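Colleague: predicted model follows, preceded by the sequence.
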Amino acid sequence: MDFSVDNVSEFIFSLAGQEQWQEEVEVLVDEEAVPAHQLVVYNDEVNTFEYVTLTLMEVCEHSPEQAEQCTLMIHFRGRCGVKSGEFDTLVSMRNEICRRGISAEIESFES
């Protein structure tokens, strides 16, 4: 038997039934994790570019390039979402950034 994408799909549908297959696909899409929060760092007139860049590398595990790009956005736009993820994961990062004298908050994504 020649196996192509169409043949495999027909075979799967014949084994599982089309309704059951669609239900499984819907469940997989529903379980896809989408971060609901972001860690936002704000600009100030106190901290240097180098200090903010180093902080993002150490606390958020950014690459030097990523940290530098975020620092530039913080400077020119006044803020930058530096990390997305679950609230509990971001709390410790926010606390450490604030402990270092940099203003940061966790914001929820709007649905």
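Modeller: Nice, I can see it.

Colleague: please make it C-alpha for all contacts and neighbour counts, starting now.
Modeller: OK.

Colleague: spell out, range by range, the helices that occur in this protein.
Modeller: With DSSP state H applied, the chain shows helices at 5-16, 18-30, 49-59, 64-77, 87-99, listed in chain order.

Colleague: so which of the ones you listed comes closest to Val41?
Modeller: Nearest to Val41 among the helices of the chain is helix 64-77 (6.9 Å), distances taken as Cα to Cα.

Colleague: can you pull the buried residues of the closest one?
Modeller: 67-68, 70-75 (16 or more other Cα atoms under 10 Å).

Colleague: tell me what that helix is packed against?
Modeller: helix 49-59, strand 79-85 (3 or more Cα pairs under 8 Å, 6 or more residues apart in numbering; DSSP states H and E).

Colleague: before we move on, the earlier item: got TSV for the helices of the chain, with distance to Tyr42 too?
Modeller: Output for those, formatted as TSV (distance: least, Cα to Cα, whole Å):
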stretch	distance to Tyr42
helix 5-16	50
helix 18-30	33
helix 49-59	10
helix 64-77	6
helix 87-99	11
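
Colleague: before we go on, here's another structure to hold up against the first:
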Amino acid sequence: MMSVQEEVLEEVKTKERVNKQNQIIVFNDDVNTFDHVIDMLIATCDHDPIQAEQCTMLIHYKGKCEVKTGDYDDLKPRCSKLLDAGISAEIQ
């Protein structure tokens, strides 16, 4: 039998798993231009131009950037469009 403290801890862990949002991560490569990545972030992730440019700089200098968070069902087609455009991306 679990203690009250163990039950509360288990409930918190369960809520964290349920509420956890997925994210699209875009990775740096030596192929795509800044303009192409910026244009694709605007088109697929609903970024404004400044946000897309900032994410692209982070991708370039840090090697990757979280570009969109949300439900998996929303992110899946967005990530597919990025991949189809030759951009290295994954949902985590």
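Modeller: Sure, I can see it. Worth saying up front: this structure is predicted, and the values here are computed from it rather than measured.

Colleague: returning to what we had before: pick the most deeply packed of the helices and strands packed on helix 64-77 of structure 1.
Modeller: strand 79-85 (a mean of 19; mean count of other Cα atoms under 10 Å).

Colleague: contact partners for the residue most central in space within structure 2?
Modeller: Among the residues of structure 2, the one closest to the centroid is Ile24, at 2.0 Å (Cα atoms, centre = their mean). With contact taken as Cα atoms under 8 Å, 6 or more residues apart in numbering, Ile24 of structure 2 is in contact with 66-69, 75, 79, 89-92.

Colleague: alignment lookup: it to structure 1.
Modeller: For Ile24 of structure 2, the aligned residue in structure 1 is Leu39 (criterion: TM-score structural alignment).

Colleague: check the gap between that match and Arg100 of structure 1 for me.
Modeller: 15 Å (Cα to Cα, to the nearest Å).

Colleague: what of Val25 of structure 1?
Modeller: 45 Å.

Colleague: ditto for Ser9 of structure 1
Modeller: 56 Å.

Colleague: now the contacts of Ile24 of structure 2 in a markdown table, with distance to Asn19 of structure 2?
Modeller: Shown next, in a markdown table, are those (distance: Cα to Cα, whole Å):
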| residue | distance to Asn19 of structure 2 |
| --- | --- |
| Glu66 | 18 |
| Val67 | 19 |
| Lys68 | 16 |
| Thr69 | 12 |
| Leu75 | 15 |
| Cys79 | 21 |
| Ala89 | 22 |
| Glu90 | 20 |
| Ile91 | 16 |
| Gln92 | 14 |
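
Colleague: report the two of those separated the most.
Modeller: Put simply, by Cα to Cα the two of the contacts of Ile24 of structure 2 set farthest apart are Thr69 and Ala89, 13.0 Å from each other.

Colleague: so stretch 89-102 of structure 1 corresponds to what in structure 2?
Modeller: By TM-score structural alignment, stretch 89-102 of structure 1 lines up with residues 74-87 in structure 2.

Colleague: distance from the matching stretch to the middle of the chain?
Modeller: 11 Å (Cα atoms, centre = their mean, to the nearest Å).
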